[in-house]
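Peer 1: Below: sequence and its predicted model.
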Amino acid sequence: MAEHETSKAYAVAILQEVEVGPEIVTYLERIDATLAPFGGRFIIHGGEVTELEGAWQGDLIVIEFPDGAAARGWYTSPAYRAILPLRTAHSKGPAIVIPGVGAGHAATDVLV
């Protein structure tokens, strides 16, 4: 499915084995400033989950951006790249950018 220019996009990570220490604290203290120029904001940042199916492991992080270009721009920005090793050296897990869907999206739209 093609990303629409007006669709919001999301940076999503599932972080596991997070070693909370000075480096992670510095990362958390600095990440908000890297998001602001790209219109990014946390919409999920860990928290208690209610398991409905299967076993959940890790902390879910979801950051909303105005569009995919902004999300990718943030991730590749010098400001974020400078702090990224503070997280990756002290946690594991995948991170992706994925487009959102519009208000009129139906489940069957993925079949097109």
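Peer 2: Ah, there it is.
Peer 1: From here on, just use CA atoms for contacts and neighbour counts.
Peer 2: Will do.
Peer 1: Give me the buried stretch members for the longest helix belonging to the chain, please.
Peer 2: Longest helix in the chain by number of residues (criterion: DSSP state H): helix 22-35. Neighbour-count burial for helix 22-35 flags 23, 24, 27, 34, 35 (criterion: 16 or more other CA atoms under 10 Å).
Peer 1: So which of these is the closest to residue 56?
Peer 2: The closest of the buried residues of helix 22-35 to residue 56 turns out to be residue 24 (CA to CA; 22.2 Å).
Peer 1: Included below, for side-by-side comparison, is a second structure:
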Amino acid sequence: MTAYALGSFRDIVPAAAGAGPHPDIIAYVERIQATLDPFGGRFLVHGAEVEVVEGTWPGNLVLIGFPGPAEARAWYASPAYQAIVPLRTDHVEGVILLVDGVAPGYDPAELAAKMRAAGAAGS
């Protein structure tokens, strides 16, 4: 089952007014792919403009896919990735989430039926 790392970033601190991203952010972007490769991680969304069609979205979105949850967790905990984390966290506010994808053949109607049955059992 595929797993994902989702990052939501906001309040990026520039190097100086009008100078573009901080050099540490550039170094982070340059080095992150090498941390993903051993775990089969690949960017699915990175730097794309977000079109908000409902609600509000305060920032940028990054989505990385992994072959499975073990690979996603191992990547995040890896010494190689942890070594570059401060390059980002010292200059950008945000969150990173690790989330399991759904299995092939997932049917949301089955979940709805379970929800309905649980609601009826609790009545």
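Peer 2: All right, it came through fine. All values reported here derive from a predicted model rather than from experimental measurement.
Peer 1: that older thread, nearest to residue 65 of the first structure, of the buried residues of helix 22-35 of the first structure?
Peer 2: Nearest to residue 65 of the first structure among the buried residues of helix 22-35 of the first structure, with distances taken as CA to CA, is residue 35, at 8.8 Å.
Peer 1: Could you check how far the closest one is from residue 106 of the first structure?
Peer 2: With distances taken as CA to CA, to the nearest Å, residue 35 of the first structure is found 30 Å from residue 106 of the first structure.
Peer 1: got it, and residue 45 of the first structure?
Peer 2: In terms of CA to CA, residue 45 of the first structure sits 27 Å off from residue 106 of the first structure.
Peer 1: now do residue 55 of the first structure
Peer 2: 28 Å.
Peer 1: all helices for the second structure, in order.
Peer 2: Using DSSP H, helices in the second structure cover 23-36, 69-77, 79-89, 108-121.
Peer 1: any chance of the ones you listed in CSV, with distance to residue 52 of the second structure too?
Peer 2: Converted to CSV, the helices of the second structure look like this (distance: least, CA to CA, whole Å):
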stretch, distance to residue 52 of the second structure
helix 23-36, 25
helix 69-77, 27
helix 79-89, 25
helix 108-121, 24
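Peer 1: most tightly surrounded among these?
Peer 2: Comparing the helices of the second structure by mean neighbour count (mean count of other CA atoms under 10 Å), helix 69-77 comes out on top with a mean of 18.
Peer 1: Could you name the helices and strands sitting against that helix?
Peer 2: Under the contact definition 3 or more CA pairs under 8 Å, 6 or more residues apart in numbering; DSSP states H and E, helix 69-77 of the second structure sits against strand 3-10, strand 93-100.
Peer 1: Export the ones you listed as CSV, with columns for mean neighbour count.
Peer 2: What follows is those, written out as CSV (neighbours: other CA atoms under 10 Å):
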stretch, mean neighbour count
strand 3-10, 19
strand 93-100, 14
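Peer 1: Rebuild those as JSON lines, extending it with distance to residue 80 of the second structure.
Peer 2: As requested, those are arranged in JSON lines below (distance: least, CA to CA, whole Å):
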{"stretch": "strand 3-10", "distance to residue 80 of the second structure": "16"}
{"stretch": "strand 93-100", "distance to residue 80 of the second structure": "17"}
